[in-house]
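*Asks:* Just need the structure, nothing else, for what follows:
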Amino acid sequence: MRTVRQLLEAKSPEVIAIRPEAPVIDAIRLMAERQVGALLVMDGPALAGILSERDYARKIVLQGRSSKDTPVRDIMTLTVVTVAPGDSIDRCMQLVTDRRIRHLPVLDDGAVVGVLSIGDLVKAVIELQRQDIDQLQRYIAG
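*Replies:* Below is the predicted model:
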């Protein structure tokens, strides 16, 4: 079974993040520019939270708040579900399914080393299934 470490090796090592005191409008612009659905909220090197499009829709749009005047810290999700480099893809899929989340920050000894999206996980599962199918077809044909 593939691990988080193996998935991260195939991705860009860049972690897209924003400061807790930044205005929400800056976070939304950054998400749009980078074509991502969530940003890590970093207080220096420490993970302070995560901000997703869902947070924005529920805590800014629906509550009639101002994106310019509201800091990220006021709407970010504080309880962040994380994984470690040695975790399996199966464990990650279970977490995103059970918790109904789309992004998993990866921590190694407390330091952020990457982020996996549900898209990364689905792609990995499909690749593993394709390999299994190929092996079975070779077995049957051989």
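*Asks:* contacts, neighbours, all on C-alpha from now
*Replies:* Noted.
*Asks:* is it fair to say Lys68 lies in a strand?
*Replies:* No - counting by DSSP: H, G, I helix; E, B strand; the rest coil, Lys68 falls outside a strand, being coil.
*Asks:* so what secondary structure elements neighbour the strand or helix carrying Thr97?
*Replies:* Take DSSP states H and E as the rule and Thr97 turns out to sit in helix 89-99. Helix 89-99 is packed against strand 103-108, helix 118-141, with contacts defined by 3 or more Cα pairs under 8 Å, 6 or more residues apart in numbering; DSSP states H and E.
*Asks:* Go again with 6 Å.
*Replies:* Here helix 89-99 touches no other helix or strand, going by 3 or more Cα pairs under 6 Å, 6 or more residues apart in numbering; DSSP states H and E.
*Asks:* helix/strand/coil for Gln63?
*Replies:* Under three-state DSSP, Gln63 comes out as coil.
*Asks:* Can you get me a residue count around it?
*Replies:* 10 (other Cα atoms under 10 Å).
*Asks:* what's the distance between it and Ile118?
*Replies:* Separation of Gln63 from Ile118 (Cα to Cα, to the nearest Å) stands at 27 Å.
*Asks:* want to put them side by side, so please do this one too:
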Amino acid sequence: MSLTVAQVLAAKSDGGRTVHTIGKDSTVLAALELMAEKGIGALVVIADDQIVGIVTERDYARKVELCARSAGTTRVDEIMTGKVRYVEPTQSADECMALMTEHRMRHLPVLDDGRLSGIVSIGDLLKQQIADQQFTIDQLEHYIQGAPSPVHLR
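*Replies:* Down below sits the predicted model:
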């Protein structure tokens, strides 16, 4: 059974509460500096308290660096992805993986009642999938050995 987005967020080190944003008029250089400082690969782009896009390291590589543009003078809204796909906390991790795979994305903002409440990355989902698989392996090993199954709190 797939976990929900809310459960994936809760498993993150900060409980999934931290979402880094940047203004659409900011420079790409400012976005890169913020991503480097926070150790993240994407920022939600905001204008007038509304989500207007998402900007990623990939956007920079493909739309600035490869086009010989300057990160110091190019604005975020010039390279961001304007059509933002998002998920809700009740959706499953499997749904997120399918959406990310289909649209070749690595980050999905999470909206709860229309309010930005988190962001899930492909890394978050893979980490959870690996943990689930390890749990299953442990359970099967105990079953095969005839040992009582250890109690795992999740």
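*Asks:* Any idea what the TM-score comes out to?
*Replies:* Once the chains are laid over each other, their TM-score by TM-score structural alignment, normalised by the length of structure 1 reads 0.94; 142 aligned residues with a Cα RMSD of 1.2 Å.
*Asks:* The helix holding Thr97 of structure 1 maps to which residues in structure 2?
*Replies:* Mapped onto structure 2 using TM-score structural alignment, helix 89-99 of structure 1 covers residues 93-103.
*Asks:* how far apart are the matching stretch and its match in structure 1?
*Replies:* Taken over the aligned residues, the distance from stretch 93-103 of structure 2 to structure 1 averages 1.3 Å (mean Cα distance after the TM-score superposition for structure 1).
*Asks:* Would you mark the buried spots in that stretch?
*Replies:* 93-94, 96-97, 99-100 (16 or more other Cα atoms under 10 Å).
*Asks:* Kindly report the same for stretch 6-25 of structure 2.
*Replies:* Here stretch 6-25 of structure 2 shows 6-9, 16, 21-24 as buried, counting by 16+ other Cα under 10 Å.
*Asks:* Nearest to Leu111 of structure 2 among those residues?
*Replies:* Ala6 (10.6 Å; Cα to Cα).
*Asks:* Without its sequence neighbours, what residue ends up closest to that closest one?
*Replies:* Pro89 (4.6 Å; Cα to Cα, 6 or more residues apart in numbering).
*Asks:* wait, doesn't Ile119 of structure 2 sit right on Leu111?
*Replies:* No - using Cα atoms under 6 Å, Ile119 of structure 2 is not in contact with Leu111, being 8.7 Å away.
*Asks:* more crowded one of these two?
*Replies:* Between Ile119 of structure 2 and Leu111, Ile119 has the larger neighbour count (other Cα under 10 Å), namely 24 against 15.
*Asks:* The more buried one corresponds to which position in structure 1?
*Replies:* Using TM-score structural alignment, Ile119 of structure 2 lines up with Val115 in structure 1.
*Asks:* for Gln134 of structure 2, same thing?
*Replies:* Aligning on TM-score structural alignment places Gln134 of structure 2 opposite Arg130 in structure 1.
*Asks:* Pick out the residue closest to the middle of structure 1.
*Replies:* Among the residues of structure 1, the one closest to the centroid is His103, at 2.4 Å (Cα atoms, centre = their mean).
*Asks:* How much space separates that residue from Gly86 of structure 1?
*Replies:* 17 Å.
*Asks:* likewise Asp98 of structure 1?
*Replies:* 20 Å.
*Asks:* ditto for Thr77 of structure 1
*Replies:* Thr77 of structure 1 sits 25 Å away from Gly86 of structure 1, going by Cα to Cα.
*Asks:* what's the answer for Ser12 of structure 1, then?
*Replies:* From Ser12 of structure 1 to Gly86 of structure 1 the distance is 18 Å (Cα to Cα).
*Asks:* Tell me which residues of stretch 133-142 of structure 1 come out buried.
*Replies:* Buried-residue list, stretch 133-142 of structure 1, by 16+ other Cα under 10 Å: empty.
*Asks:* Same question for stretch 38-55 of structure 2.
*Replies:* For stretch 38-55 of structure 2, the neighbour count (16+ other Cα under 10 Å) marks 41-46, 51-55 as buried.
*Asks:* Identify the residues contacting that stretch?
*Replies:* 20-24, 35, 56-57, 80-82, 84 (Cα atoms under 6 Å, 6 or more residues apart in numbering).
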